[in-house]
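Novice: got a predicted model here, sequence first, then my questions.
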Amino acid sequence: MELTLSEKQTGVRAETMKAAVLTGPRRVALVDAPIPVPGSGQVRVRMEGCGVCASNVVPWQGPEWMEYPTAPGALGHEGWGVVDSVSPDVEGLEVGDRVVALFQNSYAEYDVGDAEAVIRLPESLAARPFPGEPIGCAMNIFRRSDIRAGQRVAIIGIGFLGAVLARLATLSGAEVIAITRRRWALDIARSHGAWETIPMEDHAEIVQRVAELTGGAFCERVIEATGKQWPLDLASEIAGERAKLIVAGYHQDGPRTVNMQQWNWKGIDVVNAHERQLAQYRQGVVDGIRMIEDGAVSIDDLLTHRLPLARLGEALELTQDRPEGFMKAMVTFP
């Protein structure tokens, strides 16, 4: 077995790593697991950290379709770290490169994946936490939203994703109306460029306020970023004629209903903005790195909670409950 980067530095060989495993509903265990070995075309990354995605909450809660225990590190897909081992047939990556890793088992000290799923981070971002996958997700949603200068853009749900989208839309010259249930998050939306903010409390009052702000025309673009039924209904109502309704929320907890008559009458274009092709994921991350490196977009105030891997269960609970001051949690490694 080859030496890892850390072993070469310390002279001590390790054969196992710490990894998180979901053992049942709302139960997370930290286990010793074999350090993965990269195969052909793959690299191994010694993880520095991994963002906690809201899509992890439902599997953690224990839906009927979920199977336990999970594989070591499973569900972690927002990782970053340092390349630790490179397959001989991989070009363009070297041991010691600091990277974003679009892998799937990154709630562990090491993760392995195809070299195409790795994006090098510039020196200017050294030592900064960088959950690249959600940043790339925001960039790709923005691209597919086709937002243009002068448009009124409603964003329903201001978490990490909604806040980044508010900034991107504002940079494009659009006027952003931010709608969210957490009143303090409205301040976050304003700091990221929102033109107007509305508490997500009363459905009819929100519709009336958007009508007032837009002269009765409603919005050319509406981005639903919650993954819940009511905000999807709301998005349909505040979309104007020939608008684009962009579904950015991850709807995984059951079927949804839509007012098809309303969609038909308004001639709404509906865009499911989640990318599934690796090349598009990569491009989104590359674009996001450039925007953050240039200072056009900032995520520092959005990475609000940092916990060690052993407290992943607590990080998932925070992500579920979204208490005052919470935007995004991440687990980090020594």
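Specialist: All right, it came through fine.
Novice: C-alpha only now, for contacts and for neighbours.
Specialist: Fine.
Novice: isn't Ala163 up against Ile188?
Specialist: Yes: counting by C-alpha atoms under 8 Å, Ala163 does reach Ile188; the two are 7.0 Å apart.
Novice: so for those two, which residue has more residues nearby?
Specialist: Ala163 (28 against 22; other C-alpha atoms under 10 Å).
Novice: OK, contacts around that one?
Specialist: Counting by C-alpha atoms under 8 Å, 6 or more residues apart in numbering, Ala163 touches Ile188, Ala189, His192.
Novice: just curious, which of these is nearest to Ile179?
Specialist: Ala189 (8.9 Å; C-alpha to C-alpha).
Novice: touching, that closest one and Ala166? I think so.
Specialist: Yes: the pair Ala189 and Ala166 qualifies as a contact (C-alpha under 8 Å) at a distance of 6.7 Å.
Novice: between these two, which contacts overlap?
Specialist: With C-alpha under 8 Å, 6+ apart, Ala189 and Ala166 have common neighbours Ala178.
Novice: just the helices from this structure, written as ranges.
Specialist: 5-10, 57-61, 132-145, 160-171, 183-191, 203-213, 229-238, 260-266, 278-294, 312-321 (DSSP state H).
Novice: so Ile141 touches Ala248, yeah?
Specialist: Yes: checked against C-alpha under 8 Å, the pair Ile141 and Ala248 is within contact range at 6.8 Å.
Novice: more crowded one of those two?
Specialist: Ala248 (26 against 22).
Novice: which of the helices of the chain sits closest to Met330?
Specialist: Short answer: helix 312-321, nearest of the helices of the chain by C-alpha to C-alpha, at 7.2 Å.
Novice: that closest one - contacts with which helices or strands?
Specialist: strand 27-34, helix 57-61, strand 329-332 (3 or more C-alpha pairs under 8 Å, 6 or more residues apart in numbering; DSSP states H and E).
Novice: isn't Gly240 up against Val210?
Specialist: No: counting by C-alpha under 8 Å, Gly240 stays clear of Val210, with 10.5 Å between them.
Novice: next up, a second structure to put side by side with the first:
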Amino acid sequence: MTATSGIPATMRAAVLHGPGQLSLAERPVPEPGPGEVLVRVEAVGTCGSDVHYYRHGRIGGFVVREPLVLGHEAAGTVVACGPGADTRRMGRRVSIEPGTPCGRCGECRPGRYNLCPDMRFLATPPVDGAFCEYLVVHQDFAHEVPDCLTIEDAALLEPLSVAVWACRKARVAPGDRVLITGAGPIGLVTAQTARAFGAREVMVTDVLPRRLALACAAGATALDVSVTPLREAGYTPTVLLECSGVPAVSGEAIRTVGRAGRVVLVGMGGDEIPLPLSRVQSHELELTGTFRYAHTWPTATALVESGAVRLDSLVSHGYGLAEAESALTVATHDASAVKAVIYPQR
């Protein structure tokens, strides 16, 4: 292993033991294996999936059965290289793509590695995540970032990749009228991405004034559906990007999509949605889901580097590693919360 000096033998990690049970633990600093690099983690965004694991101990069939480190929106600096890894990566700032596919299966070979059945994804049981001071990752998934990006930008390239993948699946193009349901972090960054892809109009729906204000600041039209129901808004999109994950919202939004429109289900939450089949058939709507992303980091990085997407608007709170529990719960009592970032070196 090739390493910089000053790497300790142990590190701190925020470990989930069960619903609502999070504590700091001392763990050995991992050593990078063949083709891997060791990253000193400097920023980690908190995701809705982290909050869900913290509250419920599971998401669908993924169950926390043993202590788990959360966090998958991570960035930091390469401080060590394993055998065969490119030593020129030493000292470089990187954004971590959190899924490592097998690279050999029938999904990986055609490039659909996000669908790899043997994917190892950070903070998805039983794989530990990035709420820790050091993390090992394959060098191919430690993406170098330009100096103009902040460490928060680098970490949040992960949720931006979700938005890039959704817009690609929807084939968002100049002239499209886009509807985005849900103004959470994914909905807000998807609104910016849709504009960057050329959409002439973007409408974002939610019920929280603070988040709708952020949507307006990103160049979207905001609709408070607690005041004006979507069906009464008179908006007929060519593309629906459903980011709320709420089944009833999905069903209502699909009913507004125009002829030959495209519907992409991004938000996760319900196992089933009420599908307005007559609308889908009579309007020849295309409907698909998304699952993570593939080959998105170069585009996401370029969008931020060019200024087309501003990720700093998402960051509302910052915490040290010892305050990880506060980062996971801030949204329950602070209406201004959008995206909490954890700084493990604090």
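Specialist: Structure received. Just so you know, these numbers come straight off a predicted model, no measurement behind them.
Novice: so what number do they get for TM-score?
Specialist: These two chains, once laid on top of each other, score a TM-score of 0.86 by TM-score structural alignment, normalised by the length of the first structure; 311 aligned residues with a C-alpha RMSD of 2.2 Å.
Novice: the aligned residue in the second structure for Val37 of the first structure: neighbour count?
Specialist: Counting by TM-score structural alignment, Val37 of the first structure lines up with Glu31 in the second structure. Using other C-alpha under 10 Å, Glu31 of the second structure has 17 other residues around it.
Novice: now the one 5 residues further on
Specialist: For Glu36 of the second structure, the count of nearby residues is 23 (other C-alpha under 10 Å).
Novice: roughly how far does the closest residue to it other than its chain neighbours sit from Val178 of the second structure?
Specialist: In space, and not counting its chain neighbours, Glu36 of the second structure is closest to His138: 4.1 Å by C-alpha to C-alpha, 6 or more residues apart in numbering. Distance of His138 of the second structure to Val178 of the second structure, computed by C-alpha to C-alpha, to the nearest Å: 36 Å.
Novice: how about Arg93 of the second structure?
Specialist: 34 Å.
Novice: follow-up on the earlier one: which residue in the first structure aligns with the residue nearest to Glu36 of the second structure?
Specialist: Per TM-score structural alignment, the equivalent position to His138 of the second structure in the first structure is Asp114.
Novice: now check the second structure for the residue matching Arg183 of the first structure.
Specialist: Checking TM-score structural alignment: Arg183 of the first structure goes with Pro209.
Novice: for the closest residue to Val207 of the second structure other than its chain neighbours, which residues are in contact?
Specialist: If the residues on either side of it in the chain are set aside, Val207 of the second structure comes closest to Asp224, at 5.1 Å by C-alpha to C-alpha, 6+ apart. With contact taken as C-alpha under 8 Å, 6+ apart, Asp224 of the second structure is in contact with Thr205, Asp206, Val207, Leu208, Pro209, Leu212.
Novice: contact partners for the alignment partner in the second structure of Asp269 of the first structure?
Specialist: When the second structure is aligned by TM-score structural alignment, the residue opposite Asp269 of the first structure is Glu286. Glu286 of the second structure is in contact with Ala260, Gly261, Arg262, Val263, Val280, counting by C-alpha under 8 Å, 6+ apart.
Novice: kindly recompute the last result at 6 Å.
Specialist: The contact partners of Glu286 of the second structure, taken as C-alpha atoms under 6 Å, 6 or more residues apart in numbering, are Arg262, Val263.
Novice: now swap in the one 10 residues further on and tell me
Specialist: Applying C-alpha under 6 Å, 6+ apart, we find Thr296 of the second structure in contact with Ser161.
Novice: and the alignment partner in the first structure of Ala340 of the second structure, what is it in contact with?
Specialist: In the first structure, Ala340 of the second structure lines up with Ala329, judged by TM-score structural alignment. With contact taken as C-alpha under 6 Å, 6+ apart, Ala329 of the first structure is in contact with Val52, His305, Arg306.
Novice: so which of these comes closest to Ala235 of the first structure?
Specialist: Val52 (26.0 Å).
Novice: for burial, what's the neighbour tally of the aligned partner of Tyr53 of the second structure in the first structure?
Specialist: Per TM-score structural alignment, the equivalent position to Tyr53 of the second structure in the first structure is Pro59. Pro59 of the first structure: 21 surrounding residues under other C-alpha under 10 Å.
Novice: separation between the match of His138 of the second structure and Arg120 of the first structure?
Specialist: 14 Å.
Novice: Gly136 of the first structure now?
Specialist: Gly136 of the first structure is 14 Å from Arg120 of the first structure, by C-alpha to C-alpha.
Novice: of those two, who's got more company?
Specialist: More neighbours surround Gly136 than the other of Gly136 of the first structure and Arg120, with 22 against 19 (other C-alpha under 10 Å).
Novice: list the contacts of that one.
Specialist: With C-alpha under 6 Å, 6+ apart, Gly136 of the first structure has these contacts: Gly284, Val285, Gly288.
Novice: ok so, going back, counterpart of the residue nearest to Val207 of the second structure in the first structure?
Specialist: Under the alignment (TM-score structural alignment), Asp224 of the second structure maps onto Pro199 of the first structure.
Novice: which residues does stretch 180-196 of the first structure contact?
Specialist: Stretch 180-196 of the first structure is contacted from outside by Ile156, Gly157, Ile158, Ala163, Arg167, Thr170, Glu175, Val176, Ile177, Pro199, Met200, using C-alpha under 6 Å, 6+ apart.
Novice: buried set for that stretch?
Specialist: For stretch 180-196 of the first structure, a neighbour-count test (16 or more other C-alpha atoms under 10 Å) marks 180, 182-183, 185-186, 188-190, 192-196 as buried.
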